[in-house]
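Colleague: Pasting the sequence and the predicted model now:
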Amino acid sequence: MTITKPGPQASPLSQPFWDGCRERRLRLQYCPDSDQWVFYPRALDPRSWSSDLQWRDASGRGTVASFIVVHKPGHPAFVEDTPYVVALIDLQEGPRMLSNVVGCAPDKVRIGMAVRVYWVEQGGEVLPKFIPEETVPKEKE
C-alpha cells in the first residue's frame, strides 16, 4: 500500500503563492503603505491594515532562525524521510517562513546558516524548501 504525502491546500488568498511555486518563483505579498513584505498570505497588512497588497518575487535567500530534527513524523507518509529538518527561515525580505532544510545532513544545520530556496516536487505540487547557501553552485562571472 502506498501512502500519499499530504500537500498544501490553496485558498483563493494563497493561490498566487502556490502558482508562483509551480513556476519556481518565491512570491510574497508586499505592502507599499508600510514598505514591508508580508508572509503568510493575508487580506490585510498586519502593520498598516492596508488591503493594497501586491505579489512580488522575493530573493529566495534567508537564514535559519530555529529548527528541529524530526525522527518520528506525525504522518506515516513521511517515515521514509526521517530524520528531516523543519526550520523557521528568516527571509532576506523580512518575513519568517516555516519550511525544511534539505541538501545536507540534519546534524550540519545551524542557527544563522545562510540558505536559499530549493524547489521540490511532491504530490503534484512544487514546494519551497531550503538548501545551505554554501552548496549552491557558484555562477560563472
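Modeller: Everything's here; your move.

Colleague: all contacts plus neighbour counts: C-alpha atoms, from now on.
Modeller: Will do.

Colleague: Identify the residue spatially nearest to E133, adjacent ones excluded.
Modeller: V115 (4.5 Å; C-alpha to C-alpha, 6 or more residues apart in numbering).

Colleague: helix or strand for the one you found, which one?
Modeller: Using DSSP states H and E, V115 sits within strand 114-122.

Colleague: what does that strand contact?
Modeller: Strand 114-122 has contacts (C-alpha atoms under 8 Å, 6 or more residues apart in numbering) with 5, 7, 21, 24, 26, 60-64, 126-134, 136.

Colleague: Swap in 6 Å and give it another go.
Modeller: Strand 114-122 is contacted by residues G60, R61, G62, T63, V126, L127, P128, K129, F130, I131, P132, E133 when judged by C-alpha atoms under 6 Å, 6 or more residues apart in numbering.

Colleague: take a look at this one as well, against the first:
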Amino acid sequence: MSDIDTSRQGPQATYQAFLAQGRFMIQRSRETGEHVFWPRVAAPGGAGDLEWVAPSGNGTVYAITVNRARSGDRNIALIELAEGVRMMSTLPRVETAPIGAPVTARIEEAADGPRVVFDLTGGDAA
C-alpha cells in the first residue's frame, strides 16, 4: 500500500483515500494526544497539528436505532471508539444490539465506495 500525501488534499478526501487502501484512520493532535473524528483541519480545542493514526478498531455501541422500510430494515449506530471519539455507522450483520455492546471495526465495500462498519465481538445481538 502506498502512503497518502495528506498535504495535497483535504481531510475528507484523505480519509476516503485511506479507506480505498483498506486502512481505517482517524486524526490525533501531536501536542495534546486528543483524537478527533470527522476529519478536519483543526481539533475542536484549536490544535492544528493533527496527524493520521490507525485506531484500535475497538469500540462500544453508544446508541442505536432501527429504520424500517419496505426495501428492508437497517440499523444506524453511534459507536464510541476506544480512542474516545464517536462515529455514526451500522452493524450490518444484526438487526440491533444493546447499548454498551463491544464492537470491532472493518471496512466494507458499498455502492458509493468503502465505508467503516462494525461487528459485535460477542453474542450480544438482540
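Modeller: Ah, there it is. This is a predicted model, so every value here is computed, not measured.

Colleague: re earlier: the strand holding V115 of structure 1: average distance to aligned residues in structure 2?
Modeller: Strand 114-122 of structure 1, aligned to structure 2 and superposed, deviates on average by 1.2 Å (mean C-alpha distance after the TM-score superposition for structure 1).

Colleague: any idea how far the residue with the largest distance to the centre of structure 2 lies from A63 of structure 2?
Modeller: Distance from the centre of structure 2 peaks at R70, with 27.4 Å (C-alpha atoms, centre = their mean). Applying C-alpha to C-alpha, to the nearest Å, the value for R70 of structure 2 to A63 of structure 2 is 23 Å.

Colleague: One more: L50 of structure 2?
Modeller: 28 Å.

Colleague: show me where structure 2 has strands.
Modeller: 26-29, 35-36, 50-53, 58-67, 74-81, 86-89, 102-110, 113-120 (DSSP state E).

Colleague: In the fourth one, which residues are buried?
Modeller: Within strand 58-67 of structure 2, the residues that qualify as buried by neighbour count (16 or more other C-alpha atoms under 10 Å) are N58, G59, T60, V61, Y62, A63, I64.

Colleague: same question, the last one
Modeller: Taking 16+ other C-alpha under 10 Å as the basis for neighbour counts, the residues of strand 113-120 of structure 2 that come out buried are P114, R115, V116, V117, F118, D119, L120.

Colleague: and which of those residues is nearest R30 of structure 2?
Modeller: Nearest to R30 of structure 2 among the buried residues of strand 113-120 of structure 2: V116, at 24.2 Å, using C-alpha to C-alpha.

Colleague: Tell me the counterpart of that closest one in structure 1.
Modeller: Superposed on structure 1 with TM-score structural alignment, V116 of structure 2 falls opposite P128.

Colleague: So for that match, what's the nearest residue that isn't a sequence neighbour?
Modeller: Sequence neighbours aside, W119 is the residue nearest to P128 of structure 1 in space, at 5.0 Å (criterion: C-alpha to C-alpha, 6+ apart).

Colleague: Show me what the one you found aligns to in structure 2.
Modeller: Under the alignment (TM-score structural alignment), W119 of structure 1 maps onto I107.

Colleague: Distance of the residue nearest to P128 of structure 1 relative to D35 of structure 1?
Modeller: Taken as C-alpha to C-alpha, the span from W119 of structure 1 to D35 of structure 1 is 28 Å.

Colleague: Tell me the residue in structure 2 aligned with P41 of structure 1.
Modeller: Using TM-score structural alignment as the criterion, P41 of structure 1 maps onto P39 of structure 2.

Colleague: and that match, what does it touch?
Modeller: Here P39 of structure 2 is in contact with P11, Q12 (C-alpha under 6 Å, 6+ apart).

Colleague: How much space separates it from G100 of structure 2?
Modeller: Separation of P39 of structure 2 from G100 of structure 2 (C-alpha to C-alpha): 25 Å.
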